[in-house]
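Asks: 3D, please:
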Amino acid sequence: MTPTPSVWHWLDARLSRVRPHRERLALLIDAAVIAVCWQFTYLFRLGFERWFSARPVYDGWVLLGIVSLYVAVFLVLRVPRGMWRFSGFGEIKRLTIACTLAGGLAAAAVMGAELRAIPRAVLALHPIVALMGLASVRIAYRMLYEHLRARISGSARETRRALVLGAGDAARLLLAGLQHQGWVVAGLLDDHPAKQRARIGGVPVIGPLASVVEHVRLLDISHVIIAMPSLRGAARRRVIDLAAETGLPVLTVPSAEELLEGAAVSRVRDIEPEDLLGREPVVLDEAGISECLKGKCVMITGAGGSIGSELCRQVARYGPSMLVLYELSEFNLYTIEQSLSDSFPALPLVRLIGDVKNAAHLRQVMARWRPQIVFHAAAYKHVPLMEEEHNAWAALQNNTLGTWLAASEAARAGAERFVLISTDKAVNPTNVMGATKRAAEMMISHLASQGHATRFMAVRFGNVLGSSGSVIPKFKEQIAKGGPVTVTHAEITRYFMTIPEAARLVVQAAAIGETGQVYVLDMGEPVRIVDLARDLIRLAGHTVEEIGIVYSGLRAGEKLYEELLADADHTLPTPIARLLIARIEADVSRVSVLVDRALHPDSATADEVRRQLMCAVPEYRAVGETIAAASSGDVPFPVDPE
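Replies: This next block holds a predicted model:
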């Protein structure tokens, strides 16, 4: 009869009490095992009948000396410090060295003392038998501990039965971690013929990946876990789709990039949208980036935002002499400062609360720290919010004027490079946010033509997964509440990239960019938002029928699709695969007038802002009667009164 959970809790409590005395208790048990193995070796060599009669009278003293010798060697090699519940190859290796050394010293001592009554075979076999005994005790304790934790976990919640896709090194490491967490792994699936019917960590490989639905039904599985971190692109998407067909929650081990950053294989997580992109990562010029950033003073505006914070982490990897964090939100600034201090404790950080619309403060900061590289990530990015009456003027000042001021002050301070973070919404914009970013690009192009020593460039990319305001957290929250998931339009599409991918692209642009260039990432095919919603629903273990999808209609300023290049943009290739250069045309007079108006202290209505933007950004097409009038030339462009 299976013991009740209370028995296992009682045993766990007793083990917890002796844990503070673990090293002394381990040494005592090891000494007892060594003594028992000495007697067993005699029994094996002489047989039961001669076991008592053939041993010399001083054998007890010899045994005491041998046990003392083993204990001394174990203390020197720190064997008692090993934690038995994590015993593995490393612990066995340490025991092998200790037993070999102690056994050799014991044999030398016995033969040196000319104790000829001690059989030489016993001296030779005892280290081997002792090693087997010591290893067996540790493995038995680990098995007991893992079974104990599994029973306690099982009593606290329903047992989780997993089917693992993949039977490589990641799966082997995963199995050990899952057992500690109370999982029951029913089997492994892998397409490699040589792995069929094999066992990994005691778990059988029971079939190919395509049989996942069949085995889920046969084995009463509750979760599917993907253990293939090196799989990329379309191959990874295929495995995710196979797992999603089961209708169960799908988890995955961390990606290869996450593992390189220190994540544990056993830390399984939900499938994230970036796992669904099916795109190979861009290979960067690491040496060129290092040459650009190493030993330089780097300043990042908007350092605490989604892109800005990741940009800080990417830049920190290349060893700048100083990182100047410029951020309006004190909470965001504190958060990124803590993160960088933990990951890069030797990196000097300057933490500044500041607003890019404050020209005097920007000038003071630039003059004080003289940044050589400036990344301008500060921006308002939420499209519908910036369309509202009282926010359009703020978007113009922050996104357009803020860029002009930051770039101008960087040039005044002698910065080597200034990199603007732009967006695909700046291409043929239909909303205030996109138009202000397009105007910012034009300003960068204008400054680049003025003969400054500073190189001005911009990086344009699509929607960033996981950024503030992203649709993904909203979808997950709606699914967790039982639905429905709201999508604005059945045909709406977007380009997507991950936050690290976006940050790496920005850093790469800074390294190879020439003045006046706009860098664009070829992000493959755009993603239908409704398809993304369906994927998230399925991977959460639900069906679209259970959760439901509701179409709410396009929001103010929202486009059905985004573009990465405008009609007037000319593209050129770069040495980096899938990274393009877009050369944009800028009307200097229009940009200058827009800056003059933005500098005016009086705010403007949303319609006035749209009219100003349409005059400065010819491709901007907003909707509304006043905008139509502006495009026809009936509404004069407002300028500063003299």
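Asks: can we go C-alpha only for contacts and neighbour counts from here?
Replies: Fine.
Asks: ok, and for stretch 135-152, which residues are buried?
Replies: 135, 138-139, 141-143, 145-152 (16 or more other CA atoms under 10 Å).
Asks: how about the residues you listed in JSON lines, adding distance to Val419?
Replies: Shown next, in JSON lines, are the buried residues of stretch 135-152 (distance: CA to CA, whole Å):
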{"residue": "Ala135", "distance to Val419": "59"}
{"residue": "Arg138", "distance to Val419": "58"}
{"residue": "Ile139", "distance to Val419": "57"}
{"residue": "Tyr141", "distance to Val419": "58"}
{"residue": "Arg142", "distance to Val419": "55"}
{"residue": "Met143", "distance to Val419": "56"}
{"residue": "Tyr145", "distance to Val419": "55"}
{"residue": "Glu146", "distance to Val419": "53"}
{"residue": "His147", "distance to Val419": "56"}
{"residue": "Leu148", "distance to Val419": "56"}
{"residue": "Arg149", "distance to Val419": "53"}
{"residue": "Ala150", "distance to Val419": "53"}
{"residue": "Arg151", "distance to Val419": "56"}
{"residue": "Ile152", "distance to Val419": "55"}
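Asks: What residues does the closest residue to Gly177 other than its chain neighbours make contact with?
Replies: Nearest non-adjacent residue to Gly177, counting by CA to CA, 6 or more residues apart in numbering: Ser266, 5.0 Å away. The contact partners of Ser266, taken as CA atoms under 8 Å, 6 or more residues apart in numbering, are 173-178, 253.
Asks: Can I have the buried ones of the residues you listed as a ChimeraX selection?
Replies: Applied in ChimeraX, the following selects the buried portion of the contacts of Ser266 according to 16+ other CA under 10 Å:
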select :173,174,175,177,178,253
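Asks: taking the contacts of Ser266 one by one, which sit in helices?
Replies: Among the contacts of Ser266, DSSP state H puts 173-178 in helices.
Asks: ok, Arg368 - how many residues close by?
Replies: Neighbourhood size, Arg368 [other CA atoms under 10 Å]: 10.
Asks: this one as well, want them side by side:
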Amino acid sequence: MLNRLAMPILGMPRAAKRIVVLGVDASLCVLTVWLAYYLRLGEWVTFFDDSMWQPWSAALASLAFALPLFIVHGLYRAIFRYSGLFALMTVCKAVAIYGVLYATVFTAIGVTGVPRTIGLIQPILLLLLVGASRLMARFWLGGLYQRQLQVASLPKVLIYGAGNAGRQLAGAMSNSHEMRVVGFLDDDDRLHGHVLNAQPIYSPEDLPDLVRTLGINTVLLAIPSASRQRRNEIITRIQAAHVQVRTLPSVSEIAQGRVSLSDLRELDIDDLLGREPVSPNHILLGKNITGKVVLVTGAGGSIGGELCRQILALQPIRLVMVELSEYALYQISEELQARLKDAAGVELVPLLASVRDEERMREIMLSWRPDTVYHAAAYKHVPLVEHNPVEGIRNNTLGTLITARAATEAGVSDFVLISTDKAVRPTNIMGASKRLAEMVLQAMAAEGPRTRLSMVRFGNVLGSSGSVVPKFRQQIRDGGPITLTHLDITRYFMSIPEAAQLVIQAGAMARGGEVFVLDMGEPVRIYDLALRMIELSGLTVRDEHHPEGDIEIEVSGLRPGEKLYEELLIGNDPKPTQHPRIMQAKEEFLTWECLQVELGRLDESLSRQDIEAIRDVLAKLVSGYRCGDPMVAAA
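Replies: All right, here's what the predicted structure looks like:
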């Protein structure tokens, strides 16, 4: 109630506030005279009666002395909500002078009908009450005013969606110290002009005007049940207003209970892919996992880690995680241990090992006897592998050979290689090493082992380590510039969870030797992706046409071995499978007898660190391989 009373006072003009305070002081002058009479006589008196006491004369004198003195001493120029020691000293000084004058008149000289002690008691009471009024104003109005200022300075946001999620989010944000909700946006025109949670509901068409008039800088998407295509349409509409966009997770990601401010997150770029992920085939998902022993190499990486998460949810008997990096293995192991309560009965086995260590891999396979192996261990960063070709080939190609051999010797039922679109007509060592790893499995599968050997090829995954999305996001946070290798560079993108799900389903369809290719949708121009990320952060691009913009985009030129456009198929005749997002490529390969000889030559060249000889072997074995000249890559 006190806060509600204070709000009109804080909103009054300065002159009106001074009049109010003057009235308060005048009331205190009269009140203290009345109290002084009570303290002197021991009974309450009235100001106008026929008795011998005449308090009205003492009250008039108090007003006549006090108010001019207070005005002269600047008591009404002070801002009471900021009153401090200096202001209190000024009050004491003014009341002291007042007390001398008042005591002189009523105590030293004397006035008929007014007890002399009134001249001493009343100034003391007036000092106490005037001082107390200033302190009360400071603590009552000052804190509230500061909170008002803090609230007014908070970023103003609109919530897109006036449904349950929007209402709950607004309620959770009512006491937020991060942002202030000033309204809702909703597509339902029946709601426009109405009020929800004391906030107006606007049409999304009004957003550009609201940005100007209300100072909106963020829109919060509270539409967790909307399809990805619908979200993409909404985001495109918001993008033109140059505001930051944050979102609630999808319905499947929101825990039971009320929506909270902590559920808000930055807009994931997979929200912008514009296509719905196909619901997984649960028979395919569980076929090679449920009730079995599963091993994942590269378990601490982006794809390997997500494979582990999804495998754990599919209730294997045991999940063996093989990883070279101790820290990466620790992270994924701790995360999965925390999830074990939802996957009771699953045994987690974290193992430090290199896929290049033949003896160690054979020991792991024979000791733990996995039914299914997902081989995700690889060096994947094109420039790094280009500068370290020997290590890249040893890890990506020979590591695959060693792991696949150990798996077949141990009688593993299914072995799935995680491959890449960079294996198609590669212009870099990384891509060539992965295509050669595919050829190793194709050749081994043709020999008819008991193990079903297959591979799954796809493009970039959003949010993986080293990918452009987290890199661009960090560069935007740092104020730019965003670094781009070429204005026309394009890439395929897929979310990590969707890619991992499709890998598991593709592996379950294998009969041996297949190269599965994931449908990545339409390729994305990286420059357009950078533009969209800037605009959805509420910022603008700085270039020669817009020198006042926020973030600059710098083009550094293609790196060694980098291609402008990635491909998913070497041939042109992919076959459909029982899953609409998984195709089967028809790729040529060498027989194991021929390939074994060439791999021996490659191993010798690697031992000698003979880069030219290494490139010659790769050029002979890998169809379309051209060494990493950026200009060739752009052709």
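Asks: For the equivalent of Gly451 of structure 1 over in structure 2, grab the count of nearby residues.
Replies: Using TM-score structural alignment, the partner of Gly451 of structure 1 in structure 2 is Gly448. By the measure other CA under 10 Å, the count of residues near Gly448 of structure 2 is 12.
Asks: same thing with the one 3 residues further on?
Replies: The number of residues packed near Thr451 of structure 2 is 23, by other CA under 10 Å.
Asks: Please name the spatially closest residue to it (chain neighbours excluded).
Replies: Nearest in space to Thr451 of structure 2, with sequence neighbours left out and distances taken as CA to CA, 6+ apart, is Ser413 at 4.7 Å.
Asks: residue contacts, that neighbour?
Replies: 371-372, 450-452 are the contacts of Ser413 of structure 2 under CA under 8 Å, 6+ apart.
Asks: Same list (the residues you listed) but as TSV, adding distance to Ile216 of structure 2 and secondary structure.
Replies: What follows is the contacts of Ser413 of structure 2, written out as TSV (distance: CA to CA, whole Å; DSSP: H, G, I helix; E, B strand; the rest coil):
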residue	distance to Ile216 of structure 2	secondary structure
Asp371	56	coil
Thr372	53	strand
Arg450	63	coil
Thr451	60	coil
Arg452	57	strand
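Asks: so where does the alignment partner in structure 2 of Ile584 of structure 1 fall, helix or strand?
Replies: Matched to structure 2 by TM-score structural alignment, Ile584 of structure 1 sits across from Glu587. Assigned by DSSP states H and E, Glu587 of structure 2 falls within no helix or strand.
Asks: Am I right that Val184 of structure 1 is in contact with Ala162?
Replies: Yes - in this structure, Val184 of structure 1 is within contact of Ala162 by CA atoms under 8 Å, at 6.1 Å.
Asks: Give me the more crowded residue out of the two.
Replies: Ala162 (23 against 19).
Asks: returning to what we had before: from Thr574 of structure 1, how far off is the aligned partner of the residue nearest to Thr451 of structure 2 in structure 1?
Replies: Applying TM-score structural alignment, one finds that Ser413 of structure 2 aligns to Glu416 in structure 1. Noted for Glu416 of structure 1: a distance of 21 Å to Thr574 of structure 1, by CA to CA, to the nearest Å.
Asks: now the helices: where do they sit in the stretch 301-450 of structure 2?
Replies: 302-313, 326-339, 358-368, 382-387, 389-393, 399-409, 429-446 (DSSP state H, counting those that start in this stretch).
Asks: How far off centre is the last one?
Replies: On the basis of CA atoms, centre = their mean, to the nearest Å, helix 429-446 of structure 2 sits 38 Å off its chain's mean C-alpha point.
Asks: average offset between it and structure 1?
Replies: For helix 429-446 of structure 2, the mean deviation from structure 1 after alignment is 0.8 Å (mean CA distance after the TM-score superposition for structure 1).
Asks: swap in the first one?
Replies: The superposed helix 302-313 of structure 2 is, by mean CA distance after the TM-score superposition for structure 1, a mean 0.6 Å from where its aligned residues fall in structure 1.
Asks: do the same with the third one
Replies: If you overlay the two and look at helix 358-368 of structure 2, the average distance to its match in structure 1 is 0.4 Å (mean CA distance after the TM-score superposition for structure 1).
Asks: which residues are contacting that helix?
Replies: 293, 320, 353-355, 402-403, 406-407, 410.
Asks: can you tell me how far the spatially closest residue to Asp263 of structure 2 that is not a sequence neighbour sits from Leu261 of structure 2?
Replies: Spatial nearest neighbour of Asp263 of structure 2, excluding adjacent residues (CA to CA, 6+ apart): Leu248 at 5.9 Å. Per CA to CA, Leu248 of structure 2 is found 9 Å from Leu261 of structure 2.
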